[in-house]
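**Student:** structure, please.
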Amino acid sequence: MRSHARRCSEVAVRTDLQLAALIGGSPAIAAIRSEIDKIADADASVLITGPSGSGKDVVARLLHQKSRRAVRPFVALNCAAVPAELLESELFGHELGAFTGAVKARAGRFEAAHGGTLFLDEVGDMPAAMQAKLLRTLETRVIERVGGMLPITVDVRVVAATSVDLNAAIAAGRFRADLLYRLDVIHIAMPPLGERPDDVACLVQHFLSAAAHPARFTAAALEALAQQPWPGNVRELRNFVERACVHHSGEIIGREALAQLLRGAASPALPQPTRPNTIEPPRGAEAASLLSQNGVDLKQLLADLEQAYIREALALSGGTIARSARLLGLQRTTLIEKMRRMHIAVAE
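**Tutor:** I've put the predicted structure just below:
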């Protein structure tokens, strides 16, 4: 097997234009880099598919940065992170007084991206009504602000990404087939990290190079990391390396320390919740140990516990919102709204 240093040096990405880093030496990543070079200057829409955390946003930025549009804006919008009632305004803008709270006119993402690239992340979660309006815009390259009458022509390359199986969504009536045809002119499929273990060492070195107080992994530890499944993909690996640097700043991490990190031994365990049908009111000494004479702010206590569980679910899932929502028994959109309210970064 070639050395990690040699493999990583072979896949170095140009930095003179501050290109996004698509790190990896696997055949799959090499093929994607080659495809980006071929299609970068085309104006055709691009659909990037792949599991959450696999690097779809990196591909979108690299497409823009290698294109003739690189001197113009790259504008991104996570369609799943914007409430349905605000999505139209986010995309197309609004005029003064168009709705309650519209105290001034505002350009939307299409106008902001004029001459450049508009990246629509998680487009598979877009509401049906907005799918029809997006389709019309892709066909005409003309928008109208909410509450406005003036057509505005936009010159935008649309790059969309989704972790949803859009063909299955079409069969279920959740996504428009005609919109898929408009978006999927050029298709790039991002493989999960578990299918390209040779890229793990390069990614680890890349994340370590960006750390303020990096740790170091032995060759054996890097080999062990390459054998992990990484269901949260590159995002999970990045979070893992960050956690390793926090707990082992300036240290060398071998197999034993790695095993502890992978088990989550360095993270404090949260108390397990009691199932609702087994909760009983505390009695006697038990009551005294739970509630003092000064009382308790139950609302704040529950809010802190909810936030702790959300943060723990995000840590366990490598920051993957869909998987975190499943761990918590929540809808994905419900979790996103709770994270926004708690000021927890939405990194989907």
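
**Student:** please count neighbours and contacts with C-alpha atoms only from this point.
**Tutor:** Will do.

**Student:** how about A257, what does it touch?
**Tutor:** Taking C-alpha atoms under 8 Å, 6 or more residues apart in numbering, we find A257 in contact with no residue.

**Student:** check which helix or strand it maps to.
**Tutor:** Per DSSP states H and E: A257 is located in helix 255-263.

**Student:** name the residues of that helix that come out as buried.
**Tutor:** Of all the residues in helix 255-263, those buried under the rule 16 or more other C-alpha atoms under 10 Å are 255, 257-258, 261.

**Student:** sequence B follows; please return its structure for comparison with A:
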Amino acid sequence: MNTIPILCLAIGDRGQLDAAADALSGWTLCPVAGLSEARRALRLRPAAVGLLLFDDAPGGEDALDAFLREHWYMVWVAVFHPPALRVPVWRRLVQEHCWDFHTWPLDPVRLCHTLGHAQGMAALRGGPPGGDGAGAPGSPEHAAGTRCAPEGTLTGHSAAIVRLRSQIGKVAGASAPVLIWGESGSGKELVAKAVHLCSARAAGPFVPVNCGAMPASLIQSELFGYERGAFTGAARDKRGLIESAEGGSLFLDEIGDLPMELQANLLRFLQEGTICRVGATRSVAVNARVIAASHVQLQQAVQRGAFREDLYYRLNVLALDVPPLRERRDDVAALAEHFFQLYAAERAPRLRGFSARAMHLLREHDWPGNVRELINRVRRAMVMAEGRLISGPDLGLADAAAPPDGAPLGDARSRAERDAIDATLSRSGCNMTVAARELGVSRMTLYRLLAKHGMTPPSRAS
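**Tutor:** So this is what the prediction gives:
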């Protein structure tokens, strides 16, 4: 008996579930009718393989398309009546989301063989994200660990990120201000959130403020609030962002961009724990921890006269340095997979992951834009990729070899593409199916590439 569960989803007539159960008597099925019931079942018990059962007149193709995109990691097998093959929308759904299909009436032997192969494919992919569900959002393990473990927000196991997690745990237990330094796009706000979530203030608000994004004319009233009648248009009292962080953490991103005249007001708040709204005659006490971040070295800004020295020393009590992505290359693959899952709804329907070559190029890239650049490249590749696997060109990455004899970059890329196709065909014994799979493209795309480079398709059957 096969004990690996298979989600058996009936779209339309629930009686289809009984027919499937009879044909698959030796299999462990999780029978559900409708997409809502399927989502509940998968939250409780993730499955790697799904069996889609369609009736004579299926409907709700948009909702089904969204559901299948949401559960892209599953290997789906469809069962429907032959006339459905004449309906373009259902042909497209099956082509884009399903690994194989059968028609009614069921052939138990053939269906068992198909599901066996589907489970093998699912095993190669590594199964559903989160494995058995432990630690997944909404699970007890996740709820218990969210506050005290920043692993959920900082992906990776490199020495640099492990060291940073350890520092976050120590810093979170104190109440002094925190100053985070890191290059643009390295994840400073994630680190600030991890400090907040690991602290005793986790139940309070986390209020982020981008000091470089607010106009200088508004930042005073936005940060400190104002009293009714303080200026034209001030029709009522308004709490500022600092007051909104009462009982929690105030995150001041790009603190180096804060105007000099406001740095004195912030220093007063750090020293005394009070603020004065615009137009007010009395101070207001605020209990909020300040976490500041900057992509410039504030000590150098102090030397240039662009940042107050006394404020710098008030902020720089507990310092954290966020490593750039080029210093944590061992985390690049895990981060890329994480973002692939996070933005799964945006991916091309047939896309299943990254090719080995693409992963190699990701690890070799220097990442001047850090994690933000990685996110952008992965999201763009998920939309633009034509094959089942993301390739280096999809990511906008290519081998770093210089073009010979000063040849234009386009010629060098074309030559590299031709060489890769030629080498892959040789390794596969001129088998177009195997070569296309290794290159991470469809067979049709491979034929188009052969025509583009004036290469003759292999004569052997493939």
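
**Student:** thinking again about what came up before, I'd like the buried residues of helix 255-263 of structure 1 laid out as TSV, including distance to D57 of structure 1.
**Tutor:** Formatted as TSV, the buried residues of helix 255-263 of structure 1 follow (distance: C-alpha to C-alpha, whole Å):
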residue	distance to D57 of structure 1
R255	32
A257	32
L258	29
L261	27
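
**Student:** in these, find the pair that's most separated.
**Tutor:** Greatest spacing in those, by C-alpha to C-alpha: R255 and L261 (9.8 Å).

**Student:** spit out the residues that contact those two alike.
**Tutor:** Shared contacts of R255 of structure 1 and L261, defined by C-alpha under 8 Å, 6+ apart, are absent.

**Student:** aligned counterpart of R136 of structure 1 in structure 2, please.
**Tutor:** Under the alignment (TM-score structural alignment), R136 of structure 1 pairs with R268 in structure 2.

**Student:** mean shift of the strand or helix carrying its match relative to structure 1?
**Tutor:** Assigned by DSSP H and E, R268 of structure 2 falls within helix 260-272. Mean deviation of helix 260-272 of structure 2 from its aligned counterpart in structure 1 after superposition (mean C-alpha distance after the TM-score superposition for structure 1): 0.6 Å.

**Student:** so which residues of the stretch 151-300 of structure 2 form strands?
**Tutor:** 178-181, 206-210, 249-253, 274-275, 284-285, 289-294 (DSSP state E, counting those that start in this stretch).

**Student:** that older thread, closest one of the buried residues of helix 255-263 of structure 1 to L118 of structure 1?
**Tutor:** Checking those against L118 of structure 1 with C-alpha to C-alpha, the nearest one is L261 at 38.3 Å.

**Student:** now which residue in structure 2 aligns to the closest one?
**Tutor:** Using TM-score structural alignment, the partner of L261 of structure 1 in structure 2 is L395.

**Student:** what sits against that match?
**Tutor:** Taking C-alpha under 8 Å, 6+ apart, one finds 358, 377-378, 380-381 in contact with L395 of structure 2.

**Student:** state the pair within these that is farthest apart.
**Tutor:** The distance between the two most remote of the contacts of L395 of structure 2 (C-alpha to C-alpha) is 13.8 Å, for A358 and R380.

**Student:** between the two, who's got more neighbours?
**Tutor:** A358 (23 against 16; other C-alpha atoms under 10 Å).

**Student:** list the contacts of that one.
**Tutor:** Shown in contact with A358 of structure 2 (C-alpha under 8 Å, 6+ apart): 390-392, 395.

**Student:** what's T49 of structure 1 aligned with over in structure 2?
**Tutor:** By TM-score structural alignment, T49 of structure 1 lines up with W181.

**Student:** and for that match, the neighbour number?
**Tutor:** For W181 of structure 2, using other C-alpha under 10 Å, the count is 22.

**Student:** translate R163 of structure 2 into the numbering of structure 1.
**Tutor:** Correspondence of R163 of structure 2 to structure 1, assessed by TM-score structural alignment: A31.

**Student:** any idea how far that match lies from G24 of structure 1?
**Tutor:** 11 Å (C-alpha to C-alpha, to the nearest Å).

**Student:** when these two are compared, which one has more neighbours?
**Tutor:** G24 (26 against 13).

**Student:** verify the stated contact: the more buried one with R6.
**Tutor:** No - contact between G24 of structure 1 and R6 fails when scored by C-alpha atoms under 8 Å: they sit 11.8 Å apart.

**Student:** what residues are up against the residue mapped onto A112 of structure 1 from structure 2?
**Tutor:** Residue pairing (TM-score structural alignment): A112 of structure 1 is matched to S244 of structure 2. Counting by C-alpha under 8 Å, 6+ apart, S244 of structure 2 makes contact with 205, 207.

**Student:** quick one: the helices in the stretch 1-150 of structure 1?
**Tutor:** 4-10, 27-39, 56-65, 84-92, 109-112, 128-140 (DSSP state H, counting those that start in this stretch).

**Student:** then the stretch 151-300 of structure 1?
**Tutor:** Using DSSP H, counting those that start in this stretch, helices in the stretch 151-300 of structure 1 cover 166-171, 177-183, 200-209, 219-226, 233-247, 255-263, 284-290, 298-316.

**Student:** wait, which of the ones you listed is closest to P151 of structure 1?
**Tutor:** Using C-alpha to C-alpha, these put helix 177-183 closest to P151 of structure 1, at 21.0 Å.
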